[in-house]
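Sequence first, predicted model second:
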Amino acid sequence: MDDIAATARLWSLRVNKVVEITCVVLLVLLVLDVWLGVLVRYVIPLPLTFTEELARYLMIWMALLAVSSGIAYREHIGVEFVFSRLPPRARRVLAVAFDLIAFVFFFLLFWFGLSFAQKGFSRLTMIYAIPKGYPFAGVPLAAFLACVQLALVGIHDIFTRRPPESTGEALAGGVE
C-alpha cells in the first residue's frame, strides 16, 4: 500500500516540477515584458502597444497554473482548527473528502472551461487581433492540472500508512 502512495507522491512531484518550471518561465517573460513596456513608454519612444496585453495574459496563465502547485504542496484551503484535533482515521477520511470536493470543483471548471475557451476563438483580442481562445485556454488547462494533482494527492491520502497531520502538510517535499 505504501508503494502506491509513494508512486502517487513521486508523480505529483514530477508534474509539479514541470508546472513550476513553466511558471518561472512565464514570470521571466512577464518581467521582461513589463520592463520593455516601461522602456518604450518613458525612455525609448517606440510604438509598441502589445506589452500591456501580453503582461495581462502572462500573469493570468502563471496564476492559474500555480494552483496545481499549491495543491501538490497541500497549500489549498482546509479547516485546520477542526482537522488537527480529529483522530487519525477521521483525518484520513476528511482529507480524502477535501480532495474529492476539490476534484469535483476543478473537473467542472475544466469541463465548462473547454466551452469557454472554444467560444473565445470567435472573438479577437484588442491589440494582437488573435483569437481569445488561446488566452482563455489557460482555464481548462489549469483545471485539468489541478484535477491530476488532486487525484495523485487523493491516492496518496488513501494508501499512505500515516494519515495527514494537517491540511497543509506538504506532500511535494519528498518521497517517503
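Now that the structure is in, tell me what you want to look at.

from here on, contacts and neighbour counts on C-alpha atoms
Fine.

who's sitting farthest from the centroid in the protein?
Pro45 (37.5 Å; CA atoms, centre = their mean).

which stretches of the protein form helices?
2-38, 51-72, 80-83, 88-120, 133-136, 138-159 (DSSP state H).

quick revisit: quick one: the residue farthest from the centre of the chain from Leu36, how far?
Distance from Pro45 to Leu36, counting by CA to CA, to the nearest Å: 11 Å.

Give me the distance between Asp99 and Ser115.
The separation that Asp99 has from Ser115, given CA to CA, amounts to 25 Å.

got another, please set it beside the one above:
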Amino acid sequence: MGFVRLVDRLNRFAVISLSAAFAVMTLSIFLQVLVRFVFTAMDIRLSVPWTEELARYLMIWSVFIGGAVAVRTDKLIALEVLIHSLPASLGKALKTGAHLLTMVFFGYLLYLGFEFALNQGGRQTSPVMGIPMLAVYLSMPIGALLGTLNLITLFINVFLKKGDIRFVSMEDEAYESLD
C-alpha cells in the first residue's frame, strides 16, 4: 500500500536523522568535556557555550521523533503482561483503546505544539546560538504528526492482515523496512 510505504520512508529518514543527531550530540558533549576539564587542566582557556545548547536541542528533537518511530514498531512502554493475561477479545480491545487514546494525545500535542511554536517561536531566539526557537518548538508537533501517521500505519497493517494487535512486533514483515 502506498501510504504505508510513504510512512516507512519517512521513518527511515527519521532513523537516519536520529543517528546523525546522536553523533552530533556525542561530539558536542565530548568537546564540552574536553574544553572544560582537559584544556582547563592544561591552562588553556577556551569557551564553547554553544555545545550544551546544541546538545539540548538535538535531544529534544530526538525524544519527539524517536517516540514517533517507536509507535510504528509498537515499542512504547506498555503493560503487555496485562494485555496477554486477559481473554483475547478483551486484550485486543484494551490495546486498541490504548492506541486510540494515544492518537488523541498526539492530536492534542499537534494542536498545542503548533499553537505554541507559532505564538512563541517566532519571537524568541536561543540565548547562545541565536537560532529562532521556532526550530526547537516545532519538534513537538512534527513528532506528534509522525506519531499519528505511524499509529494509522500500525492499524492498517494489523487490521488489513487480520493480525492480532496484541502481538505486533519487529519480527513482523510489516516492519522489515525499518531495519
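Nice, thanks for sending it over. From a predicted model like this one, the values you see are computed outputs, not experimental measurements.

Does Phe106 of the second structure touch Asn150 like I think?
No: look at Phe106 of the second structure against Asn150 with CA atoms under 8 Å: they stay out of range, at 10.9 Å.

who's in contact with Leu100 of the second structure?
If a contact means CA atoms under 8 Å, 6 or more residues apart in numbering, then Leu100 of the second structure has no contacts.

and the gap between it and Ser89 of the second structure?
Leu100 of the second structure is 16 Å from Ser89 of the second structure, by CA to CA.

Ala144 of the second structure too?
The gap separating Ala144 of the second structure from Ser89 of the second structure is 29 Å, by CA to CA.

Isn't Tyr92 of the first structure up against Ile155?
Actually, residue 92 of the first structure is Arg. It isn't Tyr. No: using CA under 8 Å, Arg92 of the first structure is not in contact with Ile155; the gap is 11.3 Å.

Looking at these two, which one has more neighbours?
For Arg92 of the first structure versus Ile155, neighbours defined as other CA atoms under 10 Å are more numerous around Arg92 (23 against 19).

if you skip the residues just before and after it, what's nearest to that one?
With sequence-adjacent residues excluded and distances taken as CA to CA, 6 or more residues apart in numbering, Arg92 of the first structure is closest to Pro163, at 5.2 Å.

so the one you found makes contact with Gly154?
No: with contact defined as CA under 8 Å, Pro163 of the first structure does not reach Gly154; the gap is 11.5 Å.

Looking at these two, which is more packed in?
Higher neighbour count among Pro163 of the first structure and Gly154: Gly154, with 23 against 18, using other CA under 10 Å.

what about Asp99 and Ser115 of the first structure, which has more around it?
Asp99 (22 against 14).

Pretty sure that one sits against Ile155.
No: the criterion here is CA under 8 Å, and Asp99 of the first structure misses it with Ile155 at 9.4 Å.

re earlier: and Ala144 and Ser89 of the second structure? which has more neighbours close in?
Shown here are Ala144 of the second structure and Ser89; by other CA under 10 Å, Ala144 has more neighbours (25 against 11).

how close does that one get to Asn150 of the second structure?
As judged by CA to CA, Ala144 of the second structure and Asn150 of the second structure stand 10 Å apart.

Arg36 of the second structure now?
Taking CA to CA, one finds Arg36 of the second structure at 41 Å from Asn150 of the second structure.

which of those two has more neighbours?
Neighbours were counted for Arg36 of the second structure and for Asn150 using other CA under 10 Å; Asn150 has more, 25 against 16.

Touching, the more buried one and Arg9? I think so.
No: applying CA under 8 Å, one finds Asn150 of the second structure not in contact with Arg9, separated by 11.3 Å.

From the structure, what's the count of residues near Phe39 of the second structure?
13.

Who's the closest spatial neighbour of it, skipping the chain neighbours?
Arg45 (6.9 Å).

And the one you found? What does it align with in the first structure?
If you follow Arg45 of the second structure across to the first structure using TM-score structural alignment, you land on Pro45.

now that match: how far from Leu29 of the first structure?
From Pro45 of the first structure to Leu29 of the first structure the distance is 21 Å (CA to CA).

Ok, Cys23 of the first structure next?
Taking CA to CA, one finds Cys23 of the first structure at 10 Å from Leu29 of the first structure.

Please identify which of these two sits among more neighbours.
Taking neighbours as other CA under 10 Å, Cys23 of the first structure and Leu29 compare with Cys23 leading, 21 against 16.

could you list every residue that touches the more buried one?
Going by CA under 8 Å, 6+ apart, Cys23 of the first structure touches 62, 65-66.

swap in Leu46 of the second structure?
Applying CA under 8 Å, 6+ apart, we find Leu46 of the second structure in contact with 35, 39-40.

No more questions from me, cheers.
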